[in-house]
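Trainee: Here's a sequence, model it:
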Amino acid sequence: MKKLFVPAMLSALLMLLQSDGELSAQTNMYGTGQWDRCEFGNHRVVIEVNDDAPAAQVHIPWRRLDDPGNKSVILVDASTGRSIHNFHFRAINKEFADLIFEPATGKGKYYLYYLPYKNTGSWYFPNTVYPAAEKITDPQWNLKYEGKELSQAHVVRFESVTEFDSFDPMETVATASEVEELLLVNKNKGFLLFPEDRKHPIRMDSDIPLRWVQRKDGEPFNAIVMRNEFFAFQLGIYTPFRELRNVQLAFTDLLSTQGATISKSVIRCFNLAGINWLGKPFTKAVHIQKGKVQPLWIGVDLPSDTRPGAYEGEITVQAEGVDRKVKIRLEVQDSLLTDRGYGELFRMARLNWLDSKIGLDDSIYKPYTPIQLQGNTIRILGRELRFDRYGLPDKITSDFSGSNDRVGAPARDILSGPMRLLVFRNDKELIWKGGKPVITLKTAGAVSWKTQLRNGRSLLEIDAKMECDGYIDYQVTLSAGEDLALDDIQLQIPYAHEAATYMMGLGRKGGKRPEHWEWKWDKQMANNMLWLGDMNAGLQCKLKHESPDWSLYNFSKTGTYKDWSNEGLGGCTLHDEGQDKGRVLFKAFTGRKMLRKGQTIHLNFGLLITPVKPLDNSHWNERYFQADPPMDNWRKEAMKKGATVMNVHQGNLLNPYINYPFITTDTLKRYINTNRRSGIRTKIYYTVRELSNYAPEIWAFRSLGDEIFTPGLGAQLADQFADDGLGGNLYAKGGSWLVEHLRTRYDAAWHTPLEGGEYDMSIRTQGLSRLHNYYLEGLAWLVRNTGMRGIYLDGVGYDREIMKRVRKVLDRSADSCLIDFHSGNNFSASYGMNSPANQYMELFPCINSLWLGEGYNYNEGPDYWLTEMAGLPFGLYGEMLNGCGNPYRGMLYGMTSRLGWVGCDPSSVWKLWDEFGIQQSRMIGYWDPNIPVKCNQDDVKVTVYQKEDKLLIVYASWAKEDLHIGLSLNWNALKMAPAAVSVYAPGVNSLQEKQTSLNLDDLPVPAGKGGFIIISKKQ
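Mentor: Next comes the predicted model:
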């Protein structure tokens, strides 16, 4: 969706990323200055001319990473601000440049801006264009001074526009001669070692910094640490002589002279091993090509009872055929770091979060109840599943009723018979024999069972896990004990005809179910899921990959799921077999498949029984302000109009850096506390999928290869920049900081303009990785340390397993935390022809509300509203976005727009809620056959909100012309007498005038509009 565009924090605040509150280490040759980066770029050389000669020469040892040969520069007279056109490079390369120029005003300072750029593309996905060098020097002037001795100017210093943009010290490149000398001294070593502290993340992967040639290879690492600190540092490995294969680290205990020990068991390297997002340990193979630099980030998890003193030990770096040692010395101070160092970004202690298992368990979470297991029947909130001897469901029922606001009604069948997994060979179904399913796990939140079946030498294993929210994960493997030429493998789900009213999925948008539907696998369309159901009973089936993945739009990363798709032969069909048979048959099939002896295939799938929970009437008091106006007005506007929940997006003073809110937590905390005193709960935008370039851990994450960030082309090296065909300009994807510092292997993602021409520039993250563990720990930390009460998700960059952890982390960190989820409409070819309500359905059990917005057509029919946008069949209320929606149609589903978003103001409808007392009412929608109010026009739908003594009738038209309608009321069902009630139309600002006299048999309804009527018992 559209992100907010407001000024961001001052650059000085950003420097907290670089140090303990001080600037990063510099010599006097490096500093910052002030200028318009949009005109001149981020870097300049300050040159001093000491006399009034007509021409001067200066040697510029700029030590650059990029190739400057064809890039434009801008030379400016500091005293006048005017550009100088007469200049010429006698020599220019990555290491240095020799510049002759005409000092326009004689002696004084001159600025050479050496990476000027322009942004093209959109502001949120820009390209950086580096203009090609132009011939602007007067040829006669050039000839006049060619080869002559000139007055010598000198470089005062190199400046960047902010400290954050600086190349110093870790991108100040050592020269070829300096490196040659270093290698000569160390020629007998297999590789070189350079320990580095946390304040100087290693950034370059092929060059080494000047800082390293000024030190000795393999010198001991010394640091001052605190008790209870998670201490992080780096070990830089440089391989000028040979490739290193299978790099490993071995740690010794750290021993003090007083006999105390820091055990080697508390030391680990993030590059070599870790805990994945599912809580499973893994190891990584690290190979370092010849001529490359590899940082290894190491963490020391210091216990709180560590005795003060100096501790010494060794790290051995091992690779195939070579090893080396480096000493480590930690001085432990006699002070306790209570939060492990997480609250101070410069410490990099949060790297510890990468291996967190927070929220990983099978416990129940709100509002779910403990699972009841009796034999092969599993009872959860509002639903029941029974599995057969194969471990597959043979009965699924729902006892939700009304508008999903209650459970306990007579059970309704979702299936008309057992689900079946059929294997055909030689036109016959294979018969599988084996024992009964065995329960392998039983907790309050989950039940697992396993079935092993055999046909001859072949084995069919069905592992299932059902959770308290109605999700069932099936892991199915078929192992061939002999060569098998199979005709087909089919998963058959017979839906009960009565329940299978609506459909979403398999490339079809939400609405009434067709009689027949066919679908085939397509690499560009990750729409491999189907939901069939109605308001109170439904089932989603999603065909799944062998390995967990979160392919939202296409299968470009994983390919179509090979065992299901079977090289294009697989697919799905849906067929209505008629009311008399009472079923709608869904069939997923593989087509003909040849299995060789010993081959195993995976036919995994997931099921979700809907609704996932009863509708929560807290919705009526959760009135959203979606922050968009200037920040100073947010709270005032929210209080004035009656909002009770505020979302703080990214890209503003409170939360400037996308998915990295930790830089401004003090500001956030103050704002959130003031909101709370005003009766407003505050939630913030915080997710994964992309990460701000201001995250201090970005270099540590990059050192992990492609584990955290997607491996895009980035900017490529400067000498490989693409020519735009318009005069030789060099351009690269993303903002200038990404191009100049990250350079390679990144995908530019969302960019937000900040103050002073700066940008928050994010890069894309992997769909599932250890970053999600970090994210979850960060979520808990934010709730505890800022007082926020939930998150706003604009798209979701993680799967159901992470979403469950998010829910549990929030619930355990504070009461009343909310998760609301927003998405634009993904039902287009570019997004894989997916309806987000179907695409994200497996996350819905953990979410409080929906805001499905851009690209939705509010003129589509009621069936589309119900299935695609409203959320009601799944147990969630939703809200409207595009053009603020249609307030009449929205109220049929309990939906309004959000205050503050692009001029939307639902406050008049909120006032209607309060006037009527909607919090104590029960919604009875037009979809309910027992609705007590009916309309005589099919194009006008009616929803009733019923209390004991009062009734709110909402009606809305889909007709293209003005109508007159009649409403008929079932007075007995309403327990009202027509003569003992008052009927009136309440005044709703901008929607309808108050009317005290109404004829329910003749109500005018303008096209596309509707109205509100209150009926109450006379006192």
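
Trainee: going forward, measure contacts and count neighbours with C-alpha atoms only.
Mentor: OK.

Trainee: Give me the distance between residue 654 and residue 345.
Mentor: Distance of residue 654 to residue 345, computed by CA to CA, to the nearest Å: 17 Å.

Trainee: between those two, which one's more packed in?
Mentor: Taking neighbours as other CA atoms under 10 Å, residue 654 and residue 345 compare with residue 654 leading, 24 against 19.

Trainee: The more buried one reaches residue 666, doesn't it?
Mentor: No - in this structure, residue 654 is not within contact of residue 666 by CA atoms under 8 Å, at 9.2 Å.

Trainee: In contact with residue 652, which residues?
Mentor: 4-8, 631 (CA atoms under 8 Å, 6 or more residues apart in numbering).

Trainee: For the helix or strand containing residue 944, what is the distance to the chain centroid?
Mentor: Taking DSSP states H and E as the definition, residue 944 sits inside strand 940-946. Distance, stretch centre to chain centre, for strand 940-946: 38 Å (CA atoms, centre = their mean, to the nearest Å).

Trainee: Which strands or helices does it pack on?
Mentor: Secondary-structure packing of strand 940-946 (3 or more CA pairs under 8 Å, 6 or more residues apart in numbering; DSSP states H and E): helix 887-892, strand 922-924, strand 933-935, strand 950-957.

Trainee: Report the buried residues of the helix or strand hosting residue 180.
Mentor: Using DSSP H and E, residue 180 maps to helix 176-185. Within helix 176-185, the residues scored as buried using 16 or more other CA atoms under 10 Å are 179, 182-183.

Trainee: One more sequence to fold, the one below, so I can look at both together:
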Amino acid sequence: MVHRSKAWIVAGMLLGAACTGHAQALVTQQPLRWNADALGNHRYLVRVDAPATAVRVVIPWRRRDAHPENVAIIITAPDGSVVSNVRRGTIDQASGELVFKAAQAGTYAVYYQPYVNKGRSNYPTVTYAEPKDTADAAWAGTVGDASHWSRLPQARVLGYEAVDDFDAYTPMERTATPAEVQAVLAKHAADALLLFPETRANPIRMFDALPESWAKRGPGGTFSESAQRGEYLSFQLGAWAPRAAVGNVRVSFGDLRADDGSTIPSNALTCFNLGGTGYDGKPFTARVDVAAGRIQALWIGLDVPASATPGVYRGTVTVSADGVASQSIPLAITVGEGVAVAHGDDDPSRLTRLRWLNSTLAQDDSVVKPLLPIAVNGQTLGILGREIKLDASGLPAQITSHFDERMTGISKQGKALLVAPMQLIVEDDAGKHVLGTARMPQIQVDGPGKVHWQVAAAAGALQGKVNASLEADGTMVYGIALTATKDVALRDIRLSIPMQQDAARYQLGLGRQGDRAPDDFNWKWQVKNNQDGAWIGSVNAGLEFHLRDENYRRPLNTNFYQQQPLRMPVSWDNGGQGGIHLRNEDKDYLAEAYSGPRQMKAGDTLHYDLVMRVTPFKTIDPAKHFSERFFHKYGDLDAIKADGANVVNIHHATPINPWINYPFLEPAAMRAYIDAAHQRGMRVKIYDTVREVSDRAPELPMLESLGHEVISAGKGGGFSWLQEHLDGDYIAAWHVPENRDAAIINAGQSRWHNYYIEGLDWLARNVGFDGLYLDDVAYDRTTMKRVRKVLQAHRPDPLIDLHSASQYNPRDGYINSALLYMELFPYIDRLWFGEEFDYEKTSPTYWLTEISGIPYGLMGEMLQNDGNPWRGMLFGMTNRLGWSAGSDPRGLWKLWDAFGIEQAEMIGWWVHDTPVKTNRDDVLVTSYVRKGSKTLIAIASWAPQKVDVTLVVDWKALGLSPARATLTAQAVNGFQPQASFKAGDAIPVEPGKGWLIVVE
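Mentor: Now for the predicted structure:
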């Protein structure tokens, strides 16, 4: 997402942009009433009956912005010209007094929030224009001072207008006047908390000002609403603390009863603000406090049973708080004869989907393809292609990979990662103590996809409790609590991971991009860097590890890391004394995480938590990869199919998916497009990432009421809609100027992920999409597993591809994209790495570990500057059709098809017995072998100059005769000319380029 390229707008055809970050397209919209960038989004129309030197008007705007006196006002005449002779009188939130010259009779427009739009078009910086005196001095003199203005001709206020319906202020954003507020307070002088019931049709949008409607009707009263049987009914209570803060607000419910005795039990009601079910499936509670002068929206849901007898159900909702008397609001819910379809979820504006926030859909320990159930054999745990044998400490004693080097198969012969068991070592004045116990851990099975174990161990003066689990994808999670049994001075607490040197060939993370594992490297904790671990391994065997404690919170990513950075783990960081040391030793490669000296008091506990993942996660499937041809753009399906593509990625900002990460508002159009694709044998994937959410989401005001559970804290700003309709504490995100779609950043872990999972299930059932295009997502493995489960429940082979711009920069905390997202890799199908990835000045090992995905069981494609097609073919990578004018893989697709690449075995340059090599280390070869028939040789150079190379061929492995073999390079536009060679010929290779040669 972060480093986006140009958007390409195809006028008239409404073809979405092929921008990997956020595509832009000309989405069909009703035209704006006026140029908002020049005049702002809001105006009042006033009528002047006759020309006059000066007329007066008082605009009853009831504004929610705190300081209207600091914002300019623009008045335009009936002919559209700007009136320069204007004077301002009393300007406050309630109203604005203006005097202006009316050279014409007719309707004048008063624009009262004009803004200046600067910054990038997709990250605008909107500031509101300051007042300027444009009046002619002579004219101003004739008007006199404000005390005489009431004698002037009075313009008549006709009414309020917004630039479009979406930008309009709602009735809930019209503030009460100070007099109206005082009248309410006078009637309720003894009340510390005033309650205002409100329907879902009028979401509470102001948290620091009383709405006009509330002031006029007053607090309390019966809440009345209608619902269908089976509908999920959402409503609100506004809790206002007008004089002093109110703490620990609580809500309780009584049963709802109808006159005939029918009952809706109290447990059918819930208050979302007070807790629910977290993204991880665990229940939680939340404390709600209301600051002095603030309004807290309490959102309540009622699950009306489908079996409910029609009638009026009455009950109460009771609100209490510390030191505040309880108050009850009567409820009168009329349940109609009709039965709601899908609880009412098909209409997002009804806010029935709020119940999705507490969903546990796909929150289980089942296994998704191609992963296998965990096999438990004593202390040895078998998963797809890997085995983990546990030591008495609960840590791995050995990890074995059975993936072959080609990454296309799993063999009986395993490759060991460790030379000795992992150890957690405590060192004090008495010496070195290894955390351990005499008893082996007992494995408990939670389900096919998860097991766990516990160990009570000791290390010197520290008692250890180890709670650990393994999941079918290869993820091991350790919660290790070390408690001092007495006061103790520690020299160090460290984790030792002794790896086989042959397994520890490559390393990425800790501020290093993918390369050969360093001989000696030391790393220290820094909050400015999103770094807490590394991956070390070879293509077919590796280990990812991360160091954490009990306070871990997922940082923000993609442009926003510094606004919610990594929390330094108190245990591992130890005030900057901790770090990680990587080094080659005589017989092994040692990764050692240390924390340094410290004092612990008796009873003190430190959490040395650890997350590890064993790679690869699965085999690669080159045949499937090459058969899926991506068109990364919305467009005409027949034209796309004619170009050879069969998978279409649909961004947001397109006619069928207009709003970022809210793909629910054009379901009929989306369904029609997807159905048409299926009729043509094509598949359609949509953009939906959850990292940010569009301002078009009807749930947004409710999400604001949850504080920062869902919406990340920030400095506000951004596009005008956000500043005018949100409370100011948010991070402004992506904006599409063509359809005025603005987004804000979500928290990395929240109940919005539950909503997201339910939303994907709804889309799968209602629009029939085939998968997801993920663009720098913010969620973790827990949510990713659920995504895969939901999609596989509806599609036998759903497609999920992940794009990332390079995160290796100061803005993103120098995190490797592969490492950032590795936890998601078991559940996705393809990578697209990405903007700002360097395909020219980086090494083959960088390509292998950072870009290709192959050591983790994935394949991918290139993006930045259309990639390097010669080097890309060493890894089975091309670019995508539709991305840009230069992004055209059709020539390579045709060559693949002519050769029959889907029937070939891909043997990468990294395989020790690869059948084709060159005589140079800086010119590499990957072979696509159809044994006994023909072989496609992909050659790519990292040599600094043009070189001649000869091929070193194992003809027997190819099943070909060198005497009879022909070597032919088919002409491919922009890639290579037609050429023929003989076995043993010198082949010229340009720097940074290469060849595709068919040997047959």
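
Trainee: now what about the TM-score between them?
Mentor: Here the superposed chains carry a TM-score of 0.94, computed using TM-score structural alignment, normalised by the length of structure 2; 966 aligned residues with a CA RMSD of 1.7 Å.

Trainee: hmm, back to that, what range in structure 2 does the next helix or strand after the helix holding residue 180 of structure 1 sit on?
Mentor: Remark: after helix 176-185 of structure 1, the chain's next helix or strand is strand 192-196, criterion DSSP H and E. Using TM-score structural alignment, the residues of structure 2 aligned to strand 192-196 of structure 1 are 194-198.

Trainee: And for stretch 284-297 of structure 1?
Mentor: Under TM-score structural alignment, the alignment places stretch 284-297 of structure 1 onto residues 286-299 of structure 2.

Trainee: The match of strand 192-196 of structure 1: how far from the chain's middle?
Mentor: Centroid separation between stretch 194-198 of structure 2 and its chain, computed with CA atoms, centre = their mean, is 34 Å.

Trainee: now swap in stretch 335-345 of structure 1 and tell me
Mentor: On CA atoms, centre = their mean, the centre of stretch 335-345 of structure 1 falls 27 Å from that of its chain.

Trainee: Need the contact partners of stretch 931-944 of structure 2.
Mentor: 843, 870-871, 873-874, 899, 904, 916, 922-929, 957-960, 989-1000.

Trainee: Buried among those? Need that as a selection in ChimeraX.
Mentor: Applying 16+ other CA under 10 Å to the contacts of stretch 931-944 of structure 2 leaves a buried subset, and the ChimeraX line that selects it is:
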select :870,871,873,874,899,904,916,923,924,925,926,927,928,929,958,959,960,989,990,991,992,993,994,995,996,997,998,999,1000
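
Trainee: Pull up the gap between the spatially most central residue of structure 2 and residue 634 of structure 2, please.
Mentor: For structure 2, the residue nearest the mean C-alpha position is residue 691 (2.4 Å; CA atoms, centre = their mean). In this view, residue 691 of structure 2 and residue 634 of structure 2 are 22 Å apart by CA to CA.

Trainee: and the longest strand seen in structure 2, how far from the chain's centre?
Mentor: Assignment by DSSP state E gives strand 324-339 as the longest strand of structure 2. In terms of CA atoms, centre = their mean, the centre of strand 324-339 of structure 2 is set 37 Å apart from its chain centre.

Trainee: Can you find the partner of residue 364 of structure 1 in structure 2?
Mentor: Taking TM-score structural alignment, residue 364 of structure 1 has residue 367 as its aligned residue in structure 2.

Trainee: helix/strand/coil for its match?
Mentor: Under DSSP: H, G, I helix; E, B strand; the rest coil, residue 367 of structure 2 falls in the coil class.

Trainee: any idea what sits nearest it, other than its immediate chain neighbours?
Mentor: residue 449 (5.1 Å; CA to CA, 6 or more residues apart in numbering).
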